[in-house]
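Q: I need the structure of the sequence given here:
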Amino acid sequence: MSKILIIEDDTEIAMLEKDYLEINGFETEIIADGKQAVTAILDNSYDLILLDLMLPGQNGYDICREVRDKTDIPILMVTARTESMDKIRGLGLGADDYIAKPFDPAELVARVKSHISRYERLVGTTRKADNEEQIIVGELKILRRSWKVYKAGQEIRFPNREFELLLFLAEHPNIVFSKDALFEKIWGYDYAGDSATVTVHINRIREKIENDPAKPEMIETIWGAGYRLNR
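A: Alright, predicted model coming up:
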């Protein structure tokens, strides 16, 4: 049974999320304080995090920033703030998706199921593989099946969307893909965001793999066309 951590200080909303998720077969835990949430995430095993933005103790942005490089499970932000910059900021810190309050509980459950299924397809039982296929790009090594990335022998943690995007580009080197094409491939038509999400994730990937993210050589921007991974 998948376990969901609900980080929400509004009791009514937290109980609504809990009830609908448990009706659909999920185990849930509720935490209302931001600082307690960070400890819980790092000390326990969850399959997905539902993260409110406005929390006592520590806000959702800071929680996402603190835990994202330590865990790769899906993070779904639940927020009353619908401005594009707020969404882009959350995605830029490593959130996988967001849903705006007030939300349809059925949509929330559908989003949770979708993200857990995607995550399980990516990493489910394949992390134990040793002799797996790998892609080498300069000093970068990408392991397809175990969902790991190494640069100069040091492992770099990648959330699931970032890994999918990097892997797709690495599997199709020297080909230019538009932002719309990448968005459709990685996020799909049913995702609530837009192609600006691609830019946010490309920037995060560059920060991890480029020697100078301000002058990227591995993932190049082709102005007016899109992005290309040089190999």
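Q: Every contact and neighbour count from this point should use C-alpha atoms.
A: Will do.
Q: show me what contacts the residue nearest the centre of the chain?
A: Note on the chain: the residue nearest the mean C-alpha position is D96, at 3.3 Å, using Cα atoms, centre = their mean. By Cα atoms under 8 Å, 6 or more residues apart in numbering, the residues touching D96 are 74-77, 159-161.
Q: so I142 is in which element?
A: Element membership of I142, judged by DSSP states H and E, is strand 140-143.
Q: do the same with E220
A: Going by DSSP H and E, E220 is in strand 219-222.
Q: State the next helix or strand along the chain beyond that strand.
A: Counting by DSSP H and E, what follows strand 219-222 is strand 226-229.
Q: returning to what we had before: could you list which of the contacts of D96 belong to strands?
A: 75-77 (DSSP state E).
Q: List just the nearest of those residues to H201.
A: Nearest to H201 among the ones in strands among the contacts of D96: I75, at 14.5 Å, using Cα to Cα.
Q: so that closest one makes contact with D97?
A: Yes - with contact defined as Cα atoms under 8 Å, I75 and D97 form a contacting pair (6.9 Å).
Q: Please give the structure of this sequence too, so both can be compared:
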Amino acid sequence: MSDKILIVDDEVEIADLIELYLNNEDYTVFKFYSSKEALECINTTELDLAILDIMLPEIDGFTLCQKIRAKHTYPIIMLTAKDGELDQIKGLTLGADDYITKPFRPLELVARVKSQLRRYKKYNPAHSEDEQDLLTHSGLTMKLSTYECFLNEKPLTLTPTEFSILRILLENKGRVISAEELFHKIWKDEYYSKSNNTITVHIRHLREKMNDTLSQPKYIKTIWGVGYKIEG
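A: Below is the predicted model:
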């Protein structure tokens, strides 16, 4: 069965172009030009990934992202016509996994879709048949086979990207992992740049969910100018 991808963009030409390229990759596409039409699909269809434009009439992409995250953990990629850092940070903070700025190369978007789906399939229990495996650290427990995470026995709701970052840091306890290394381990693509703040925003969001602090971290420690680590 092919993966089901939601596209929401009020620019007809862009939505149709994305649909064409995803159909060529044998994905099942649900395309909408407005958020209101998309909401019914979100509430009734088991999706694997969403591509949301930020600048939508009536209900913007940020709000739609929040509505999805209230019930679902599948990856979300935000499309923005702005190259503004604040838009990118806001989207990631609200639970998006990645963003891409218009105009974009369709093949790059397809590559990012594939990258997100690889992780989602790997860590989501509905797609994974891996043997059970636990990663633990100071009250933090990750169950890889069922995509579950607990902090002091209370469940943590993580996006696929947040889960991936935390898993990598736990698997490499005591070793500093740079933002660039994290980026390549997660996305396995080459579109990283020094100005890319995607990892920084996800780390901050993880800390918020774990009630961790930058100044006195119990879990994720920042090594300035180098990267991040969880003490061994």
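Q: Give me the TM-score for this pair.
A: TM-score of the superposed chains, computed with TM-score structural alignment, normalised by the length of structure 1, equals 0.86; 230 aligned residues with a Cα RMSD of 2.5 Å.
Q: Tell me the gap between stretch 162-177 of structure 1 and the middle of its chain.
A: 17 Å (Cα atoms, centre = their mean, to the nearest Å).
Q: er, stretch 155-172 of structure 1 I mean
A: Worked out by Cα atoms, centre = their mean, stretch 155-172 of structure 1 lies 11 Å from the chain centre.
Q: rewinding a little: what's in contact with the strand holding I142 of structure 1?
A: 132-136, 148-152, 167, 209.
Q: Give the next helix or strand downstream of the longest helix anywhere in structure 2.
A: Counting by DSSP state H, the longest helix found in structure 2 is helix 106-123. Later in the chain than helix 106-123 of structure 2, the nearest helix or strand by DSSP H and E is strand 134-137.
Q: once aligned to structure 1, how far is that next one on average?
A: Superposing on structure 1 places strand 134-137 of structure 2 at an average distance of 1.4 Å from its equivalents, by mean Cα distance after the TM-score superposition for structure 1.
Q: where along structure 1 do the helices fall?
A: Counting by DSSP H, the helices of structure 1 are 11-23, 34-43, 60-67, 84-92, 105-123, 160-171, 179-186, 196-209.
Q: Now neighbour count and distance to H172 of structure 1 too, for the contacts of D96 of structure 1, in JSON lines please.
A: Shown next, in JSON lines, are the contacts of D96 of structure 1 (neighbours: other Cα atoms under 10 Å; distance: Cα to Cα, whole Å):
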{"residue": "P74", "neighbour count": "24", "distance to H172 of structure 1": "25"}
{"residue": "I75", "neighbour count": "26", "distance to H172 of structure 1": "28"}
{"residue": "L76", "neighbour count": "24", "distance to H172 of structure 1": "29"}
{"residue": "M77", "neighbour count": "24", "distance to H172 of structure 1": "31"}
{"residue": "P159", "neighbour count": "20", "distance to H172 of structure 1": "20"}
{"residue": "N160", "neighbour count": "22", "distance to H172 of structure 1": "18"}
{"residue": "R161", "neighbour count": "21", "distance to H172 of structure 1": "17"}
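Q: could I get these as CSV with distance to V198 of structure 1?
A: Listed next are these as CSV, based on distance: Cα to Cα, whole Å:
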residue, distance to V198 of structure 1
P74, 17
I75, 17
L76, 17
M77, 18
P159, 14
N160, 13
R161, 10
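Q: Return the member of the residues you listed nearest to A110 of structure 1.
A: L76 (12.0 Å).
Q: And that closest one, how far from L122 of structure 1?
A: 17 Å (Cα to Cα, to the nearest Å).
Q: can you count the residues close to the nearest residue to L134 of structure 2 once chain neighbours are set aside?
A: The shortest distance from L134 of structure 2 to any non-neighbouring residue, by Cα to Cα, 6 or more residues apart in numbering, is to K143 (4.8 Å). Number of residues near K143 of structure 2 (other Cα atoms under 10 Å) recorded here: 16.
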